[in-house]
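Undergrad: Need coordinates for the below:
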Amino acid sequence: MTHDELLQRIDHMAEVVFPAIKERTELITKTQKEKFDKTHTIVKINTGSYMMIRLPTRSSKLAPAYQGLYIVIRKTQGGCYVLQDETRALMPRDYPPSDPKLISVDETALADELVEVQAIINHRANIGRREYLVQWKGQGPEEDEWLMPDKFTNLKTIQDYWTRREKQELSTMDKIVPTTPKRGRPPKKVSNNEAANSAPKRRGRPPKQPK
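TA: From the prediction side, this is the model:
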């Protein structure tokens, strides 16, 4: 290959081959992105939004999947979120977009109507749409209210409720004990001869003896 042919080959690569490779790469990347966006919804979370955090592990299917009520302080360059809890303390680590769950909270209601829960006394509906009957601290039974799990600022209250129910069910099962016959020796079987010999004698005067 001569010097001129080499220069022509270089010009051909720069003007035809490399642009074609770039165009093909951009087309494939765009197609993959569109396919990914159809099955994955990326929610943009703004600063000041309220969210809950997905728990990495669950002790059982009835255990809550999310915890807390946190406020987004800022977003890092890596795309993670810096969060603050209800006591205004920063969380010890940042959370990726897959962990938080965005929720809608009225800030004025959170500040003015935050009431302490005395206990959860009942539940209804199925998993995913379950509600809990809450007894408020310092208020009467007429103020009891049904709430969804995302209304709790601390999901430990829900965990305590299920722990208490499990203990009650175990206690109830322990009280149900099947009755068993009394232990003792079986009645002794008596044969016919023994029954005849052991039959009580008739009472009466003894027979007269001959003189």
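Undergrad: going forward, measure contacts between C-alpha atoms and count neighbours the same way
TA: Noted.
Undergrad: where do the helices sit along the protein?
TA: 3-12, 18-39, 107-112, 156-175, 192-197 (DSSP state H).
Undergrad: out of those helices, nearest to residue 118?
TA: helix 156-175 (9.0 Å; Cα to Cα).
Undergrad: I'd like the structure of this one too, to check against the first:
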Amino acid sequence: MTEVVFPAIDAKARSTQQKMIERFNRTILHNEFPDGAKVMAVDPIQGDKLTPRYEGPFTVVRRNTGGAYILKDGTDELLGRKYAPSQLKLVLDDLDDDDIYEVEYITAHRTAEAGGG
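TA: Next up, the predicted model:
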């Protein structure tokens, strides 16, 4: 009985554990930010719905061995705490002038259908 039951229980436990690991790894965001990148950080003490959710922009100084990021502000001073990758959002601050157009007037316009709003 011990040659049949215990190996089956062990195999089932390993299978369940592997499924739990795979499910957990699917939920994790693997964000990596290069040094010098501009990021916004989540505000840990957001007051109410009308206050901004993110603060910044900050510049990434480096990533420590634990995976947290060390940031500096606009005056090149290091922030007092470290941020996990899930607390940061990349900021794209370089806009191309080629994608901006100036329009004199609109010749044809789609009209809203009656009752469609």
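Undergrad: thinking again about what came up before, for residue 65 of structure 1, find the nearest of the helices of structure 1.
TA: Of the helices of structure 1, nearest to residue 65 of structure 1 by Cα to Cα is helix 156-175, at 10.9 Å.
Undergrad: for the helices of structure 1, which one sits closest to residue 120 of structure 1?
TA: helix 156-175 (6.0 Å).
Undergrad: Out of the helices of structure 1, which gets nearest to residue 92 of structure 1?
TA: helix 156-175 (19.4 Å).
Undergrad: Which stretch of structure 2 lines up against that closest one?
TA: Across structure 2, nothing matches helix 156-175 of structure 1 (TM-score structural alignment).
Undergrad: can you give me the angle the top strand by length along structure 1 makes with helix 156-175?
TA: When structure 1 is parsed with DSSP state E, its longest strand is strand 66-75. Interaxial angle of strand 66-75 of structure 1 relative to helix 156-175 (axes from the mean of the first three to the mean of the last three Cα atoms, to 10 degrees): 170 degrees.
Undergrad: neighbouring contacts of strand 66-75 of structure 1?
TA: 45-55, 81-86, 152-155 (Cα atoms under 8 Å, 6 or more residues apart in numbering).
Undergrad: Select, out of the helices of structure 1, the one closest to residue 96 of structure 1.
TA: helix 18-39 (17.9 Å).
Undergrad: relative to helix 3-12, how tilted is that closest one?
TA: Going by the same axes, to 10 degrees, helix 18-39 of structure 1 makes 20 degrees with helix 3-12.
Undergrad: what packs against helix 18-39 of structure 1?
TA: Judged by 3 or more Cα pairs under 8 Å, 6 or more residues apart in numbering; DSSP states H and E, helix 18-39 of structure 1 is in contact with no other helix or strand.
Undergrad: how far is it from where the chain is centred?
TA: Centre-to-centre, helix 18-39 of structure 1 and its host chain are 39 Å apart (Cα atoms, centre = their mean, to the nearest Å).
Undergrad: what's the closest non-adjacent residue to the spatially most central residue of structure 1?
TA: A centroid search over structure 1 (Cα atoms, centre = their mean) returns residue 63, at 2.4 Å, as the residue closest to the centre. Closest residue to residue 63 of structure 1 apart from its sequence neighbours, by Cα to Cα, 6 or more residues apart in numbering: residue 159 at 6.5 Å.
Undergrad: how close does the one you found sit to residue 197 of structure 1?
TA: Distance, residue 159 of structure 1 to residue 197 of structure 1, by Cα to Cα, to the nearest Å: 75 Å.
Undergrad: In terms of packing, which of the two has more residues around it?
TA: Neighbour count, other Cα atoms under 10 Å: between residue 159 of structure 1 and residue 197, residue 159 has more, with 14 against 9.
Undergrad: Go ahead and confirm that one touches residue 61.
TA: No - here residue 159 of structure 1 lies out of contact with residue 61, judged by Cα atoms under 8 Å, at a distance of 11.7 Å.
Undergrad: Need the overlap of contacts for the two.
TA: By Cα under 8 Å, 6+ apart, residue 159 of structure 1 and residue 61 have no common neighbours.
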